[in-house]
Every structure is written in C-alpha cells, then in structure tokens.
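*Asks:* Structure for this input, please:
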Amino acid sequence: MARLTREQSQAQTKAKLLVSAREVVARDGYEGATVERIAEEAGFSKGAFYSNFNGKEDIFLYLLETHSGEDVTELQRLLGDIDDGQLLIDTLSNWAQQRSTDPSWGMLALELFRRARRDATFGERHSNLFRAQWEGLGKILLRLFPDGKAPAEPAALGGIVFELTYGAASSFTNGPTVGELVKVALTSMYKAYGLERATAS
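*Replies:* Below is the predicted model of the structure:
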C-alpha cells in the first residue's frame, strides 16, 4: 500500500479529530468537550490536535463552517431541478423537518457564541459563520418570486429557514413542527409576493 504523503496524513488526522469533536460535543456538551478528550478519542496526542487547530473554539468553528457548507451543497442538489414553487417549498420543508431531529448543531452554535461573547473572543469569523449558508439558500429561494419582487435579500430568506430548522426550542416543545413552520413562512411569502401574485396580475 502506498505511503501517505505528509499532506494526506495531516488531512486524515484533521478529519478524525473533527469526527471526534462532533461525537464528544454531542455526548458531553461544549463545556465538557475538552481538547484532551477530543484528541484522546481520536487516537492522537494534544500535540497532533494543536498541529491542526488553534484550540477548542477553532475546531468547533471549523466544524460548523463545514456543516453549513454541506447544507448548501445538499440543498442545491435537492432543489436544483424544481421549478414549481409549491413543490420547492414542500421539498425544503421536509428537509428542514428531517434536519431538526438533530438539535445539536443549533445548540453547539449558541453555546459557542455565548462562550465567545463571555471570553471576548467573538470576532469576524463568528459573525460571518452562517452568512454564506444563508445567502446560498436565499439565492435558490429567489426563484419563488418575480425578478425584483422578493420580500427580502437572499441572506434574510435563507436565514429564516435555517433559523427555524436549527432553533433548539422547536425540537423539544410540543407544538408546530419545524417543517410546518418553514412551510407556513415560505408559503405566506410565496402567495403574497411570488408567482401566484404575478399570475394574477
């Protein structure tokens, strides 16, 4: 078997550390997910951890950045060929409902932001963490509306869906499901500003 290059070996180590971080934080919470525990459960030393990440905050920011990018890629594939507005809304609502069954992503983001505010480490990387994710989905949602008739900018449209999807409270309370909330929000905008309005005019 061919020997791994230094870059390949480092990429493999980084990937294993990210998997470990995801598992540890899901089990122990942000406070309990120490660098030592993440490194140990990935099978590495603290030195290997710090060769790839600056610290606990860095690895969880990277984890959230990666996850948010994967969401957009998946939604582009899932919604890419749909040109019927209501079918797009239904498909996206079902996706949001499925995603909401794992509230740990939203809870991780909230805890990381809370800790960063407390420790005065909150910066540009934190504030822009979900910008590309929101804009990516928002650009897809623009097809629900005639040109120039969307009720908000792409980042706001996408942000509505992702905030409803990953909001922790709706995953625990006995009320409308995330899928229902997303469908109500998007259908209301679609009927008020979208293709149905364009057809009527």
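
*Asks:* make it CA atoms for all contacts and neighbour counts henceforth
*Replies:* Noted.

*Asks:* Enumerate every residue touching the nearest residue to residue 106 once chain neighbours are set aside.
*Replies:* The shortest distance from residue 106 to any non-neighbouring residue, by C-alpha to C-alpha, 6 or more residues apart in numbering, is to residue 166 (4.8 Å). Applying C-alpha atoms under 8 Å, 6 or more residues apart in numbering, we find residue 166 in contact with 99-100, 103, 105-106.

*Asks:* try 10 Å this time
*Replies:* Contacts for residue 166 (C-alpha atoms under 10 Å, 6 or more residues apart in numbering) come out as 96-97, 99-107, 109, 178.

*Asks:* Now restrict those to buried residues only.
*Replies:* The neighbour count (16 or more other C-alpha atoms under 10 Å) marks 96-97, 99-100, 103-107, 109, 178 as buried among the contacts of residue 166.

*Asks:* can you give me how far the top helix by length along the chain is from the chain middle?
*Replies:* In the chain, with assignment by DSSP state H, the single longest helix is helix 6-32. Relative to its chain's centre, helix 6-32 lies at 17 Å (C-alpha atoms, centre = their mean, to the nearest Å).

*Asks:* The chain: strands as residue ranges?
*Replies:* Assigned by DSSP state E, the chain shows no strands.

*Asks:* Show me the helices in it, by range?
*Replies:* Here the chain has its helices, by DSSP H, at 6-32, 35-42, 46-52, 56-79, 85-99, 104-119, 124-127, 131-141, 154-166, 178-193, 195-200.

*Asks:* To check against the first, give me the structure of this:
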Amino acid sequence: MARLTRAESQARTRELLLATARRLFLRDGYHATTMEKVAEAAGFSKGAVYSNFSTKDELCHAVIEAVRAEHVQRIFEAFRGEGSGEERLAAFTAWSERTIGDPGWTLLEAEFAIHAARRDPALRDRVARGGRAWSGALRLLLEEEARRRDLTLPLPAAELADALLGLGIGLGLRRAVDPTLPATALPSLVRLLLDLSDRHERK
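*Replies:* Have a look, this model is predicted:
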C-alpha cells in the first residue's frame, strides 16, 4: 500500500479531528468539550489539534459550518425535487420533523452563539455571517419555488427568509426542550405564504 504524502496525511488528520470534535461537541456541548478531550478521543497529541485549529472557537465554528452545510444541502434537495409542489413541501416537512429541535445541533448552535456574542466582535461577526448565509439560502429557495409556481411572494423574499429562519430557530429551541412539539409550524407557514401568493395572482 502506497504511503500517504505529507499533504494527504495532514488532510486525513484534519478530517479525523473534525469528525471527533463533531461527535464531542454535539454530545457534550461547547463548554464541556476541550481541545485536550478532542485530542485524546482522536488519538492525537494536543499539539496536533492546535496545528490544525488554533483555538477551540475555530474548531467549533468549523464543526457548526459543516453541519449547517449538510442541512442546507438537504433542504435544497427537498425543494429542488422534480415532483409536484405538494411533494416538495412534503419532503420539506419530513426534513423539519427530523431536524428542527435536534438536541445536539440546536443546543450547540445556541451555546456557541451566546459565547460568541459575549466574547469578541470578530467571533460574533463570523457567527452572524453564518446566519446570513442560512437566510440567503432560504431566500433563494423561496424565489425559486415562486418562479416554479409563477407566483409573486407577498413580501420580499429576503424578509420572508429572515422570518422563517427566526421561526425555525425559536421552534428548534422549544423542541430541544419539549420533543413532543410538532415541527409542522415552519412548513405550514411556507404553505400559507405560497397559498396567499396564489390567491393574489388569481384576483
């Protein structure tokens, strides 16, 4: 078996550290997870962790960004399917039930956001940019769905996206505490907005 190049070895080490950190952060939260624990669980020295991620904030932010990217991809897959509008909404509803309020991800996002807001402006800005990216993805999906249905949205897509994101965050926090709550509010609101747009177009 061919030996890995230095670059390949470094990339593999980084991937393993990210995977390990993801497991620990989602299980134990931001504050309970230390760089030392990540190093030990991954089977590396603490120096190996710091050579890839200079701070715990950087490592946690990388984990959160990776999780977000996966969820954004799944939402895009749900909304960009080739089925009917009802089938796309059904796929989005299924994603909502599986994802909104997931305790590990939801509580980590909240804990890290509070930490960032209190720590320093630069970290706070990085977290804020992530939120704007989420909102931007929702805006694109709303615009695309309106185009596919030949509708005019009742409000600018950017405003609707911010409102939906806020609802999703609030509902997620509530479901993390009370898993019996349904996640249907978010897809139901999307349906209502599309129905209102449709009725307006028919007048």
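
*Asks:* helices or strands next to the longest helix of the first structure in the packing?
*Replies:* helix 35-42, helix 46-52, helix 56-79, helix 104-119 (3 or more C-alpha pairs under 10 Å, 6 or more residues apart in numbering; DSSP states H and E).

*Asks:* Out of those helices, which is closest to residue 3 of the first structure?
*Replies:* helix 46-52 (19.2 Å; C-alpha to C-alpha).

*Asks:* compared with the second structure, how much does the closest one deviate?
*Replies:* Once fitted to the second structure, helix 46-52 of the first structure is off its aligned match by 0.8 Å on average (mean C-alpha distance after the TM-score superposition for the first structure).

*Asks:* Packing partners of that helix?
*Replies:* Under the contact criterion of 3+ C-alpha pairs under 10 Å, 6+ apart, helix 46-52 of the first structure touches helix 6-32, helix 35-42, helix 56-79.

*Asks:* Compile the ones you listed into CSV and extend it with columns for mean neighbour count and distance to residue 138 of the first structure.
*Replies:* As requested, these are exported to CSV (neighbours: other C-alpha atoms under 10 Å; distance: least, C-alpha to C-alpha, whole Å):
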stretch, mean neighbour count, distance to residue 138 of the first structure
helix 6-32, 16, 27
helix 35-42, 19, 35
helix 56-79, 16, 10
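
*Asks:* okay if I get those helices as JSON lines plus distance to residue 143 of the first structure?
*Replies:* Formatted as JSON lines, these follow (distance: least, C-alpha to C-alpha, whole Å):
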{"stretch": "helix 6-32", "distance to residue 143 of the first structure": "35"}
{"stretch": "helix 35-42", "distance to residue 143 of the first structure": "43"}
{"stretch": "helix 56-79", "distance to residue 143 of the first structure": "11"}
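
*Asks:* and of those helices, who's closest to residue 187 of the first structure?
*Replies:* Nearest of those to residue 187 of the first structure, taken as C-alpha to C-alpha: helix 56-79 at 16.0 Å.

*Asks:* so where is stretch 49-59 of the second structure in the first structure?
*Replies:* Taking TM-score structural alignment as the measure, the first structure aligns residues 49-59 with stretch 49-59 of the second structure.

*Asks:* Spatially central residue in the first structure, please.
*Replies:* Nearest residue to the geometric centre of the first structure (C-alpha atoms, centre = their mean): residue 68, 3.5 Å.

*Asks:* Aligned to that one, what sits in the second structure?
*Replies:* For residue 68 of the first structure, the aligned position in the second structure is residue 68, judged by TM-score structural alignment.

*Asks:* one step back: and the longest helix of the first structure, how far from the second structure on average?
*Replies:* Mean for helix 6-32 of the first structure is 1.5 Å (mean C-alpha distance after the TM-score superposition for the first structure).

*Asks:* So for residue 153 of the first structure, which of the helices and strands packed on helix 6-32 of the first structure sits nearest?
*Replies:* The closest of these to residue 153 of the first structure is helix 56-79. By C-alpha to C-alpha, the value is 16.8 Å.

*Asks:* Distance to residue 148 of the first structure added to the helices of the first structure, as TSV?
*Replies:* Shown next, in TSV, are the helices of the first structure (distance: least, C-alpha to C-alpha, whole Å):
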stretch	distance to residue 148 of the first structure
helix 6-32	41
helix 35-42	48
helix 46-52	44
helix 56-79	21
helix 85-99	16
helix 104-119	32
helix 124-127	27
helix 131-141	12
helix 154-166	12
helix 178-193	10
helix 195-200	12
